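J.: coords please:
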Amino acid sequence: MKRAGGSTGIQKAAELLSRAVQSFGETVALYEAKQDLNRLLEEYERIDSILNQIAQEIAALLGEIPIASQLRSIKGLGTIYIAAILASAGDLTQYVHGRQFLRKAGLNLAESMSGKRKGQIIVSKRGDSTLRKYLYLATLTLVGTNPVFKQIYENNVQVKHMSKQKSIFKLLGKLARILVGLVHSEESFTPEKTVIPYTQAA
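T.: Next comes the predicted model:
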């Protein structure tokens, strides 16, 4: 145990252990408590089973969409993210460039005309909020699970001295361009094509 002041708190830990040995739990209505716990576990298993069934049905539907297999080639971009993005954005081949895709999600940049922030450049948020939400969550997941996105994120923060939030939005734009680029090229995601040009440009 460590306290804010840096002390180890060994004496406090010993006191807690001593009191724990002498303490006793609730002995009233043990049967009812066990029944409540069993009901909660049964409810958890029921909901978990429903969610698994839904995930399987979504995966089956994605199997019928040709471009879904291309999107799956991006490590970390799971079934739910792909389904949510396609459901909100529609056929990605209709977008000529990632900028159009970002505009659909309301993630394009716009000038703020409010009294307090007049002239500042902000994210417009004039688009599909569900698409915006899942693109953002997908980017966060990719930063944590995909080596390519993690490398770019760290380069933005450590080398280019961007804020963490700004780096995330930068990567969000990159994800949009990658998604549109994949469906137009009819190719799978290739880390080398993403990292090497980025590193050279940096």
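J.: all contacts plus neighbour counts: C-alpha atoms, from now on.
T.: Noted.
J.: helix or strand for the closest residue in space to Phe169 that isn't next to it in sequence, which one?
T.: Sequence neighbours aside, Tyr136 is the residue nearest to Phe169 in space, at 7.9 Å (criterion: CA to CA, 6 or more residues apart in numbering). For Tyr136, the host element (DSSP states H and E) is helix 129-145.
J.: got it, and Glu26?
T.: Residue-wise, Glu26 maps onto no helix or strand under DSSP H and E.
J.: before we go on, could you also do this sequence so I can check it against the first one:
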Amino acid sequence: LEALPEELVRYTEEELLEYLRQAVKRSIGIKKIQALKEAANRSIGIRQGAMMAKMELRTLIQKYELIQAKFEELDQTLDTLLQDIPGVDQMLEITGIGRDTVAGFFAEVGDLSEYNHPRQITKLAGLSLKENTSGKHKGRTRITKRGRKKLRALLFRASMILVAKNKAFKALHHYYTTRPDNPLKKMQSLIALCNKLIRILFSIGKKQFVFQEEKMLKDIPHMHAFIQEPVAA
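T.: Got it, this is the predicted structure:
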């Protein structure tokens, strides 16, 4: 429906609703149609150049459809590539970890068989710790940030999602930030969780085991005292 505002207002709400329900995948209600018509009414002004405007609108729609088709093609290619990587299925079973995170991780680190220890990936992401010192002065400990910025950003996003959706990571974040001895600030905790995630993904890629939230919690001393909700088996 390549209609300018002045043409759009000529259609009834029912006609627009019928068309959009066929053309748009997500649900469209009558309130959205009414809002569309109200916006079209307010938009009617100078009508010169309507033909060129419609040509431009048609071109933009074609570009959008082409981009969507390319995205769908890319998604299919991505799924095919991920199928051949050991451990991907087990990684995707972790609550809070999605396909884009796993794909982004491998896009940055490459073949895990090339690494001997997860610390190498920590260093690659610029998440290794360093202490700022000057003479006798002992400064604050920070991450180096000497590494792949995209990988570091991906791990931070993934860790924040895990804190929100994964019971084990949520409980571990709570423990890190509230423990009596040396509690961490939220950002420091997220850095620790990024490194924890690296170790988990590295181990799964090497051994293809199923990640268990309950086992992760049992491996942490005094963790049971900080669990807010029961962990599903």
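J.: isn't the residue nearest to Phe169 of the first structure right next to Leu171, touching?
T.: No - using CA atoms under 8 Å, Tyr136 of the first structure is not in contact with Leu171, being 9.4 Å away.
J.: tell me which of the two has more neighbours.
T.: Leu171 (22 against 19; other CA atoms under 10 Å).
J.: tell me the residues of the second structure aligned with the helix or strand harbouring the more buried one.
T.: Leu171 of the first structure belongs to helix 164-185 when assigned by DSSP H and E. Under TM-score structural alignment, the match for helix 164-185 of the first structure in the second structure covers residues 186-207.
J.: list the buried ones in stretch 53-72 of the second structure?
T.: Buried residues in stretch 53-72 of the second structure, counted by 16 or more other CA atoms under 10 Å: none are found.
J.: can you state the mean residue-to-residue distance of it versus the first structure?
T.: Compared with the first structure after the fit, stretch 53-72 of the second structure shows a mean deviation of 4.3 Å (mean CA distance after the TM-score superposition for the first structure).
J.: and that stretch, how far from the chain's centre?
T.: Distance of stretch 53-72 of the second structure from its chain centroid, counting by CA atoms, centre = their mean, to the nearest Å, is 26 Å.
J.: go on, stretch 134-145 of the second structure?
T.: With CA atoms, centre = their mean, you get 32 Å for stretch 134-145 of the second structure.
J.: and if you look at stretch 125-132 of the second structure?
T.: Centre to centre, stretch against its chain (CA atoms, centre = their mean), the figure for stretch 125-132 of the second structure is 24 Å.
J.: contacts for it?
T.: 122, 138-149, 151-152, 191, 195 (CA atoms under 8 Å, 6 or more residues apart in numbering).
J.: can you tell me which helix in the first structure is longest?
T.: What stands out as the longest helix in the first structure, according to DSSP state H, is helix 30-62.
J.: output the contacting helices and strands for it.
T.: Contacts defined by 3 or more CA pairs under 8 Å, 6 or more residues apart in numbering; DSSP states H and E place helix 30-62 of the first structure against helix 79-89.
J.: which bit of the second structure covers the helix or strand following the helix it packs on?
T.: Using DSSP H and E, the next helix or strand after helix 79-89 of the first structure towards the C-terminus is helix 98-104. Aligned using TM-score structural alignment, helix 98-104 of the first structure spans residues 118-124 in the second structure.
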